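1. How does the following fold in three dimensions:
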Amino acid sequence: MKNTGDRRRTIYDVAKAAGVSISTASNALNGTGRTNAETRERVRRVAEEIGFRPNALARGLLSKRSHAIGMLTNDTYGRLTLPMAAGVSEVLVDHGVSVFLCATNNDPRLAQLHLEALLDRQVDGIIFTATRLDLEPPVQLSRLPIPVVYVFAEGPADSVTFFPDDEQGARLAVDHLKELGRSRILHITGPKDYLAARIRAQSYLDACGDGAEAMFGDWSEEWGHEAVQTVFARPGPKPDAIFCGSDEIARGVIDALRDLNVEIPTDVAVVGFDNWEVVARQTRPPLTTIDMELKELGHRAGLAILSLSKGEPVPAGITRLPCRLVVRQSCGSPLQSD
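-> Next up, the predicted model:
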């Protein structure tokens, strides 16, 4: 009963092949009405065999849903958004929901055009995501007639928002270094005007106490390299561990330590933050780092927007998801006492 022709199969073809009425075939495929289990299974099997695909527009008119959601992001390169989008898609695909990913490039006009296009497509909801926790959306999303979920971005007080737990992630890094016997831990991180950088730095300072030093700069290898040169040019004791606010900074730190003939991890252990695998796995030695679980953030955001689009309640407020320590070779084994 395979479809060998070029003509698009319709519900009429399914009903005829299954020996049922059109309404029964429709009810069986849409899970409505009182069709018995045996008939539903037969109709669905026949539909698959003849190559019938339900019309998405007609299905949307019946359910009053488009079975699509939009993702707006300012993340031009996709470093953060693509793993999150993969997580969103994973939880939505089994529900027949598609995801439209739109990059705004931090351009309010482009963001407005994307938003209008998504609304024209009558998407069931929107997920807004960004490259920093404290970035406000470039367009007004709080008054839309559809639900909005925020992930890795700031939303209104009554919104559904998902963040990585930066405080817990920084504590994981410091605790790991302490367990390895490191006591002079330096923190080199990104710009102070980034909320994530401030949260991680404060968690580090709380854990390390007196003598702890957090150095703020750029999210770049160049800054990591420069910071190490500055610290090792100063008189006095040198750090035996460096906790970096990003994997890019960590790679610059490792390059600078190597230039100074400092052994890693024998003399100085290094931990990054991000688990950007294309960077972390290629450093020498491979980088121990903190994974923000971006795909899990996407899972949670996808489930939330799915529930909201069905009219189901989802608790408002910020949900912080725990980070994960990924151990590689840049920290080594516990130090042996003399």
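2. all contacts plus neighbour counts: C-alpha atoms, from now on.
-> Noted.
3. hey, where'd the strands end up in the protein?
-> Secondary structure of the chain (DSSP state E): strands at 68-73, 98-103, 126-129, 148-151, 160-164, 185-189, 213-216, 241-244, 269-271, 289-291, 317-321, 324-326.
4. For the comparison step, fold the sequence that follows:
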Amino acid sequence: MTTAGGGKAPTTPVTLADVARAAGVSVATASKALNGRAQVRESTRVKVQEAAAALSFTPNFFAQALNSARTGTIGMVTSDLDNRFVLPVLLGAEDAFGSGSLSVLLADARDDALREQLHLQTLLTRRVDGLLIVGRTTNPRPPVPLLADVPVVYVYAPSSDPADASFTPDNVQAGRLAAEHLIEKGRTRIALINGESSYAAARDRAAGVQQALTAAGLELVGGASLFGQWGEGWGRDCARLLVRGGEPVDAIIGGSDHIARGAIDALRDEGVSVPDDISVVGFDNWDLLVRESRPPLTSIDMSLEQLGRAAAQHLVDAIGGAPSPGTVAGPVRLVVRGST
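-> Predicted structure coming up:
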């Protein structure tokens, strides 16, 4: 068709009604066929799809969202996007969502409760199908206040409400694995240089170490975990004091890879051989630290990508109508290197 001036008339966008008319079905049936609903016969579905292809019909995403119970989008809110523990969790979750062809909207609250609430409101306005809340530590956090019936799963930092679904690494098991490994190596004089006691991870790892020692009829050198800072300096100071103290030590568990590597540096300065005289184990299996340590550091890997994938899959299940409340302690694994 041409206009009076000889030019072509503007092309009218093909609508769902045009597709339905071409296929000889109702608009509702055409919509169901294109959205993969089970209530449509296969022969009808094929007819509608062929009509859509012939007309070069492009579905309107926003119209679909308004007419569907789901939008195919997931909201992920993190407290600290720069946190090295958060990133692998996000990667694992994104992999799981990607395999299900779901779109992900990511928001960083920067450890600010008000900013988090604003992000949540924005995501709910966009009609996300579910929310994944990623914490920066394993300390329990308050549940998010929601005004909509949207499934929520917490990962890394569990919700303080047991009725919520939470996924967090099993730090008690991590402590047990570290101590059991050293005991299997014949070590009986084990010290624990830990991080800050205000962190659930530090307390849980200490509990796991104590469980393994008690089961073997052993006690920690000094009788208790040495709680302090997370840095290498704390590891160096404590290792130096342990070596110069009156009690013999044949193994040190560092509450983190930073602490453990600091301990190794101090032991080398003191002329102590690792692992011949004293074995050392850390936590987190942070590649930059464990592989560059001298010798390479045995560490407990918290399997954070696997944790993120499990939480994401649980959220997908909850969106599908199969929620399961409670806290899941994700498995961890021992990675043996030269320090033991």
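5. Report the TM-score for the pair.
-> In this superposition the chains share a TM-score of 0.83, using TM-score structural alignment, normalised by the length of structure 1; 319 aligned residues with a C-alpha RMSD of 3.1 Å.
6. In TSV, list the strands of structure 1 along with mean neighbour count.
-> Below are the strands of structure 1 laid out as TSV (neighbours: other C-alpha atoms under 10 Å):
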stretch	mean neighbour count
strand 68-73	24
strand 98-103	19
strand 126-129	28
strand 148-151	26
strand 160-164	24
strand 185-189	26
strand 213-216	19
strand 241-244	28
strand 269-271	28
strand 289-291	25
strand 317-321	17
strand 324-326	19
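7. Specify the stretch among the ones you listed that is closest to Arg300 of structure 1.
-> Of all the strands of structure 1, strand 160-164 sits nearest to Arg300 of structure 1, with 7.7 Å by C-alpha to C-alpha.
8. contact partners of that closest one?
-> 133, 148-155, 292-294, 297, 300-301, 304, 314-323 (C-alpha atoms under 8 Å, 6 or more residues apart in numbering).
9. again, only using 6 Å
-> Contact with strand 160-164 of structure 1 is made by Val149, Tyr150, Val151, Phe152, Met292, Ala316, Gly317, Ile318, Thr319, Arg320, Leu321, as judged by C-alpha atoms under 6 Å, 6 or more residues apart in numbering.
10. Arrange these in TSV, one row each, with distance to Asp247 of structure 1 as further columns.
-> Output for the contacts of strand 160-164 of structure 1, formatted as TSV (distance: C-alpha to C-alpha, whole Å):
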residue	distance to Asp247 of structure 1
Val149	28
Tyr150	25
Val151	21
Phe152	18
Met292	12
Ala316	32
Gly317	29
Ile318	26
Thr319	24
Arg320	21
Leu321	20
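11. could you redo the strands of structure 1 as TSV and give each row distance to Ala173 of structure 1?
-> Shown next, in TSV, are these (distance: least, C-alpha to C-alpha, whole Å):
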stretch	distance to Ala173 of structure 1
strand 68-73	29
strand 98-103	32
strand 126-129	25
strand 148-151	23
strand 160-164	15
strand 185-189	10
strand 213-216	14
strand 241-244	7
strand 269-271	7
strand 289-291	7
strand 317-321	16
strand 324-326	7
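12. List just the one of these that sits closest to Val278 of structure 1.
-> Per C-alpha to C-alpha, nearest to Val278 of structure 1 of those: strand 289-291, 12.6 Å.
13. so where is that closest one in structure 2?
-> Alignment of strand 289-291 of structure 1 against structure 2: residues 299-301, by TM-score structural alignment.
14. what's stretch 216-231 of structure 1 aligned against in structure 2?
-> The aligned range for stretch 216-231 of structure 1 is 227-242, by TM-score structural alignment.
15. hang on, the earlier thing: identify whichever of the strands of structure 1 lies nearest to Gly224 of structure 1.
-> strand 185-189 (6.9 Å).
16. That closest one: average distance to aligned residues in structure 2?
-> Superposed on structure 2, strand 185-189 of structure 1 shows a mean distance of 1.2 Å to its aligned residues (mean C-alpha distance after the TM-score superposition for structure 1).
17. what helices or strands is that strand leaning on?
-> strand 213-216, strand 241-244 (3 or more C-alpha pairs under 6 Å, 6 or more residues apart in numbering; DSSP states H and E).
18. if I look at Ser68 of structure 2, how far off is Asn35 of structure 2?
-> 9 Å (C-alpha to C-alpha, to the nearest Å).
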